[in-house]
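*Asks:* Sequence and predicted structure, then a few things I'm wondering about:
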Amino acid sequence: MEPIVNTNMLLPMAITLFVLGVAISMFKVLREYERGVIFFLGRFQKVKGPGLIIVIPVIQQMVRVDLRTVVMDVPSQDVISRDNVSVRVNAVIYFRVIDAQKAIINVENFLQATSQLAQTTLRSVLGQHELDEMLANREMLNNDIQAILDARTDGWGIKVSNVEIKHIDLNETMIRAIARQAEAERTRRAKVIHASGEMEASQKLVEAANKLTTEPNAIMLRYLQTLTEIAGEKNSTILFPMPMALMDSLFKEVKQQSKDKN
């Protein structure tokens, strides 16, 4: 015998299951870093979360928003510096959503919008600086780009916390030119240091000469000390100049002896 199905029981059971399914789907759980933007019949109602929330099916819709910091890599951009040097620059930006309502309502896709804005801002800011400034003042450039991005994304409910230029790629010709420039700079510094040393040495020699002239026997003692140092090196032949002062004293002594004999 075929089982007899009571049609009067099916309708209440179906309604019960439908109501139970709707009741279960009403409950949503949002994590600590998530918020739910609630729309009531297409109009914004409120931002809910975190924790357990109730969303009425059909008449309410929820859009989840992640509030954690997003690390986004900015693709390499071709930049022409103010001194007409072509470089490729890569950067990374750190940002997060601080206003879920603005991030969903004011912009279609805040991730894509932030990425495109970061690329154009990177080219615009770096194009206003020379190559030497790009290589030497990265911290200043990072702060400038971060300030511009933060101001422009404020209407999207996004906070740009940091921007870092990762690397600047140069062509081989420019790398060789920079190497020659660095070599020339080091040569210039060496010459300046050598000239400064010569100036200081000359000043010290003048001071030493002034002190030696105050005592006539001091120059003779210094001369004898120099001869002693030379003799200590065990040289077979020693050539040394004869001081004119010593020659004058010898000539005076010879003339005095000649006069005494006469």
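*Replies:* Now that the structure is in, tell me what you want to look at. Numbers count the residues shown, from 1 in each chain.
*Asks:* hey, let's count contacts and neighbours off CA atoms from now on
*Replies:* Will do.
*Asks:* contacting residues for residue 76?
*Replies:* 88-91 (C-alpha atoms under 8 Å, 6 or more residues apart in numbering).
*Asks:* just checking, residue 219 touches residue 212?
*Replies:* Yes: with contacts counted by C-alpha atoms under 8 Å, residue 219 reaches residue 212, the gap being 6.0 Å.
*Asks:* Next one for the comparison:
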Amino acid sequence: MGALGTLLAVFIFLAAFGLKLDREYQRGVIFRLGRINGVRGPGVYWILPFIDQKAQLDIRTKTVNIEPQETVTADSVTIRVNAVLYYRILSPDKAINKVENYELAVYQAALTTLRNVVGQNNLDDVLQSRDKINTKVQEIVDEITEPWGIVIERVEMKDVEIPTSMQRAMAKEAEALREKRARLIKASAEQEASIKLAEASQLIVENPVALELRRLQMLTEIGAENNTTTIVMLPSDFLTLAKRLSESIQVDQPKSHQHEDGKG
């Protein structure tokens, strides 16, 4: 019984020692006598004690903060850029077997790729086309890390620092563009006003009575709005027109009376 009890105790110990547990976001890469025997998890599983070894990996999305680094753009402007990269492990066995330190390898690949891609673009492109640069960096780094069983989910440039002298130059350029735009708008408005004035002048020449009627309407409106007596100096042309209209009416009235007398 003593020997049997000892064997039973050893068996229970080995069985318990071989039990492993991985969470939902964890995977275990099993090495048996130095060779990869498979990937286990999540949940509870058992390995051979002293024969199997387990390397545990987290397959959740990880972030890599790329520190600010100096680079020269295609138009020879020295800038400092930083970014953040998101990646996750697709094949735990490759991540642990194909590269010594996958976290450091991903960081170095992202660092050099960001610097190279930014260096291939002009400053304006770096400032205005960040999405394009982010996508390019993501594609290149993803191609590098694919043999390691790692996928790059997203890359985002965070800050772009440019020299102070360049900032002043850009501010002056922006101010000049705003002034130019304002001048163009003003010139366009003046041109449109000139066209309208020319059209109005042509209308006056063709129909001067319309102008006088419009003036009379304006005077009536002013009197109605202020509700007071308004004294104005009428234009001489309008007075002349009014005089002619009055004379015409006076000439017609005697003719009307004569015609009535003849009937009587």
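*Replies:* On my side now, so go ahead. A quick note: this is a predicted structure, and the numbers were derived from the prediction, not measured.
*Asks:* TM-score for these two?
*Replies:* The TM-score (TM-score structural alignment, normalised by the length of structure 1) is 0.78; 235 aligned residues with a C-alpha RMSD of 3.1 Å.
*Asks:* Filter the contacts of residue 76 of structure 1 down to just the ones in helices.
*Replies:* Nothing among those maps onto helices, per DSSP state H.
*Asks:* now, which of these sits nearest residue 181 of structure 1?
*Replies:* residue 88 (20.9 Å; C-alpha to C-alpha).
*Asks:* Next, the contact list for residue 107 of structure 1, please.
*Replies:* Residues in contact with residue 107 of structure 1 (C-alpha under 8 Å, 6+ apart) are 113, 156.
*Asks:* tell me the secondary structure for it?
*Replies:* Here residue 107 of structure 1 is recorded as coil under DSSP: H, G, I helix; E, B strand; the rest coil.
*Asks:* can you tell me which residue in structure 1 aligns to residue 128 of structure 2?
*Replies:* Residue 128 of structure 2 maps onto residue 136 in structure 1, with residues paired by TM-score structural alignment.
*Asks:* next one: residue 165 of structure 2
*Replies:* By TM-score structural alignment, residue 165 of structure 2 lines up with residue 173 in structure 1.
*Asks:* The host helix or strand of that match vs structure 2, average offset?
*Replies:* Take DSSP states H and E as the rule and residue 173 of structure 1 turns out to sit in helix 172-213. On superposition with structure 2, the mean distance recorded for helix 172-213 of structure 1 (mean C-alpha distance after the TM-score superposition for structure 1) is 1.4 Å.
*Asks:* list the helices and strands the next helix or strand after that helix packs on?
*Replies:* Remark: after helix 172-213 of structure 1, the chain's next helix or strand is helix 216-231, criterion DSSP H and E. Packing partners of helix 216-231 of structure 1 (3 or more C-alpha pairs under 8 Å, 6 or more residues apart in numbering; DSSP states H and E): helix 172-213.
*Asks:* can you give me the strands for the stretch 51-200 of structure 2?
*Replies:* Ranges of strands in the stretch 51-200 of structure 2, per DSSP state E, counting those that start in this stretch, are 52-58, 62-72, 78-89, 150-161.
*Asks:* Residue 21 of structure 1 falls within a helix, correct?
*Replies:* Yes: under three-state DSSP, residue 21 of structure 1 falls within a helix.
*Asks:* what residue of structure 2 takes the place of it?
*Replies:* Match for residue 21 of structure 1 (TM-score structural alignment): residue 13.
*Asks:* Any figure for the gap between that match and residue 19 of structure 2?
*Replies:* With distances taken as C-alpha to C-alpha, to the nearest Å, residue 13 of structure 2 is found 10 Å from residue 19 of structure 2.
*Asks:* Please apply the same query to residue 63 of structure 2.
*Replies:* From residue 63 of structure 2 across to residue 19 of structure 2, the span is 31 Å (C-alpha to C-alpha).
*Asks:* quick one, which of those two is more surrounded?
*Replies:* In this view residue 63 of structure 2 and residue 19 are compared by other C-alpha atoms under 10 Å, and residue 63 has more residues nearby, 16 against 13.
*Asks:* which one in structure 1 is aligned with the more buried one?
*Replies:* Counting by TM-score structural alignment, residue 63 of structure 2 lines up with residue 71 in structure 1.
*Asks:* That match: what's its closest spatial neighbour, skipping adjacent residues?
*Replies:* residue 94 (4.9 Å; C-alpha to C-alpha, 6 or more residues apart in numbering).
*Asks:* what about the one you found, how many neighbours?
*Replies:* Residue 94 of structure 1 has 16 nearby residues by other C-alpha under 10 Å.
*Asks:* so what corresponds to it in structure 2?
*Replies:* In structure 2, residue 94 of structure 1 lands on residue 86 (TM-score structural alignment).
*Asks:* Please list all residues in contact with that match.
*Replies:* By C-alpha under 8 Å, 6+ apart, the neighbours of residue 86 of structure 2 are 61-64, 152-155.
*Asks:* how near is it to residue 107 of structure 2?
*Replies:* Residue 86 of structure 2 is 11 Å from residue 107 of structure 2, by C-alpha to C-alpha.
*Asks:* so what's in contact with the two at the same time?
*Replies:* Residues touching both residue 86 of structure 2 and residue 107 (C-alpha under 8 Å, 6+ apart): residue 64.
*Asks:* Quick check: the gap between the aligned partner of residue 147 of structure 1 in structure 2 and residue 115 of structure 2.
*Replies:* With TM-score structural alignment as the criterion, residue 147 of structure 1 lines up with residue 139 in structure 2. Distance, residue 139 of structure 2 to residue 115 of structure 2, by C-alpha to C-alpha: 14 Å.
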